[in-house]
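In: A predicted structure for the sequence below; I have some questions about it.
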Amino acid sequence: MSSTTTTDPVITSGSASAPADQREAFYGLLPRLLADDDRLVVVLAAVGAGYLDVPEELAGRVVDVGIREQLLVSTAGGLALTGLRPVVHTFPPFLVERPFEQVKLDLGHQGVGAVLVSAGGSYGWPAGGATHFGPRDVALLDTLDGWTVHAPGHPAEVEPLLRRAVAGDDRVYLRLDPTSNARPADVTDDRWRVVREGGCGLVVAVGPVLDRVLAATEGLDVAVLHAVTVRPVDAAALRAAAHVPEVVLVEPWLRGTSSHLVAEALRDRPLRLLALGVDRAEHRAYGEVADHDRLHGLDVAGLRRSVQGFVAAQR
């Protein structure tokens, strides 16, 4: 299997007012952002080029470097040095893993910003196989300084998060997922919000896993705290919601990625932490997204088994 591809997965079309998914919302918004902000430039590495409908007068601010992911990020770094605001887009492994040295040096070391926007989540296009799976992206960015990370859980959250990101000059990662919650969350600020009260534990649901967490914990005496902006961690909200030592962290990427940050936020308290997410084991599976959710215990039944067993063990 090739490590990159020029073939995009098919996007289901939706109306302009109600995009079918987060990625479609992103593509529909970009032409408007380009028209609104002369600083903005979009940098692609083949992925997405066929879906972006930009008027001819704005086409000069869309740069497609082809299947050259290191060049993708280096180009963004150079553009940022000139005062432009790059929006850089491809699948997570081609945006963070392959060009990690360029993310580290051409953005971080040079002290310039960009908005990295991925699509596909951890395994959102199973037909692409392991080369297109991206569960390690946030863990890698955690080794660097100064990154804001958003994990939207609904197509309607993409616009406010992206508009806020392009208006700044910092380094932002917007991680689009192929699955979404039924309703958008309030993303007017970066606060984590309690969506269910409970007394025997706290479940932190990150981005698009919220609906599954709510279904899995139905009838259990646990609180649910929802996080969309996960870097920086909202330590104040976490501390306010963690009334007992039992905390379950459910992330749509590599299991345990945020464990050290949760532990740091609660460092002066007793803590029993269960981290759920994408397994580190190499499963070598294709199938459908739902199959991967089951494989990693991120479906409703798997989450309920894990949360219920963990909370029951402390009694």
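Out: Received, thanks.

In: rest of the way, CA atoms for contacts and neighbours
Out: Will do.

In: and Val138, that one's in a strand?
Out: No: counting by DSSP: H, G, I helix; E, B strand; the rest coil, Val138 is not part of a strand but helix.

In: Surely it is in contact with Arg255?
Out: No: Val138 lies out of contact with Arg255 (C-alpha atoms under 8 Å); the separation is 10.8 Å.

In: Presented hereafter is structure B, for comparison with structure A:
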Amino acid sequence: MRKAMKSCVTDMICNHNNAMFILIDIGAFGFQDLMKDYPERVKNIGIFEDGIVSITAGLALSGMVPTVYGITPFIVQRSLEQLKLDYIYQDVGGNFITTGAAYDFSKLGYSHYCPEDVETLKTLPGIEILTPGTPKQFETLFNQCCMNGKLSYFRMIDHCNQIEVDVEYGKAKMLKKGIRGTVIAFAEALDVTIAACQNLDVTVLYYTTASPFDLETLKENIERNRIFICEPFYQGTFLTDIMPVLSTYRIAVDGVGVPRQVMRNYGTKEDKDVHIGLTAQNIYGRITHFLEREL
């Protein structure tokens, strides 16, 4: 996905004279040529996340379109107040691309984890939150959103889906139609969700836009009043989004996601997936039990 990101950013800088790209040290080596060719609009500022959010908001107020690239928790958590005050309150647009996802930096400790990123950013009114699952999906979403004048957050992942799906900003994609329940998959959870649902008579919806949330597609495809959510972020991140349908109908909701606790176990990203149950085998068992429950 980093290669797709580099290609998209390069095209943006080459084709838009008001576009700027700001690196926060990480990834700077890969953009040396771009920094040399466009020294006024491509810069490596160094480790200065909260400060650079405010600086780039000032650039946005002057008519530039800034894009910032950094590590997820250092942008989302360390700089949240600056995103709120300097972007949302000032009503200016820009792009923030982060790497690390929930725990892609699995061996660097909890300081580099951020399963709370989507839920945290959803507290900012009007932000666009894009969660592509493949490099192609990143390209699609970035090209649709990067120059639209809004604050856009692009969540990059290292462990991409093998299943490719054509996506569109702001829209869920129905991948399978069934009658026993509805299963929602987000971002990189698609592969394990599809594997888990292969022999289940369920509807499967795939979301790569976390905000704004496509509630209409969900409302049109709730089967047997059951919704099961597979989310590679904090479990329950989207309960507020689906609240309107829960308050109207008698609907059961369950799912799998990252538990709201400090992840103290060691190992690879795959080890952590197994530990918290983001595997096809566990999801299949959970959905099967969910479908058989009395409402």
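Out: Received, thanks. Please read all numbers here as calculations on a predicted model, not as lab measurements.

In: what's the TM between chain one and chain two?
Out: Laid over one another, the chains give 0.95 as their TM-score (TM-score structural alignment, normalised by the length of the second structure), with 294 aligned residues with a C-alpha RMSD of 1.5 Å.

In: Now which residue in the second structure aligns to Arg61 of the first structure?
Out: By TM-score structural alignment, Arg61 of the first structure lines up with Arg41 in the second structure.

In: Once you drop chain neighbours, what's closest to its match?
Out: Distances taken as C-alpha to C-alpha, 6 or more residues apart in numbering place Met20 nearest to Arg41 of the second structure, at 4.6 Å, with adjacent residues excluded.

In: Just tell me the aligned range of the strand or helix carrying the one you found in the first structure.
Out: For Met20 of the second structure, the host element (DSSP states H and E) is strand 19-23. Matched against the first structure by TM-score structural alignment, strand 19-23 of the second structure falls on residues 40-44.

In: ranges for the helices of the stretch 51-200 of the first structure?
Out: 69-81, 92, 100-102, 137-141, 155-166 (DSSP state H, counting those that start in this stretch).

In: Tell me how far the strand holding Met20 of the second structure lies from the chain's centre.
Out: From the chain centre to the centre of strand 19-23 of the second structure is a distance of 20 Å (C-alpha atoms, centre = their mean, to the nearest Å).

In: one step back: correct me if wrong: the match of Arg61 of the first structure contacts Leu23.
Out: No: using C-alpha under 8 Å, Arg41 of the second structure is not in contact with Leu23, being 10.9 Å away.

In: Could you check which of these two is surrounded by more residues?
Out: Leu23 (23 against 17; other C-alpha atoms under 10 Å).

In: For Leu80 of the second structure, see how far away that one is.
Out: For Leu23 of the second structure, the distance to Leu80 of the second structure (C-alpha to C-alpha, to the nearest Å) stands at 18 Å.

In: what's the answer for Glu216 of the second structure, then?
Out: 29 Å.

In: More neighbours: these two, which one.
Out: Shown here are Glu216 of the second structure and Leu80; by other C-alpha under 10 Å, Leu80 has more neighbours (19 against 11).

In: which stretch among the helices of the stretch 51-200 of the first structure comes nearest Ser122 of the first structure?
Out: helix 92 (7.8 Å; C-alpha to C-alpha).

In: Comparing that closest one with the second structure, how large is the average distance?
Out: Compared with the second structure after fitting, helix 92 of the first structure deviates on average by 1.1 Å (mean C-alpha distance after the TM-score superposition for the first structure).

In: who are the neighbours of that helix, in terms of helices and strands?
Out: Under the contact criterion of 3 or more C-alpha pairs under 8 Å, 6 or more residues apart in numbering; DSSP states H and E, helix 92 of the first structure touches no helix or strand at all.

In: so that helix corresponds to what in the second structure?
Out: Going by TM-score structural alignment, helix 92 of the first structure lines up with residues 72 of the second structure.
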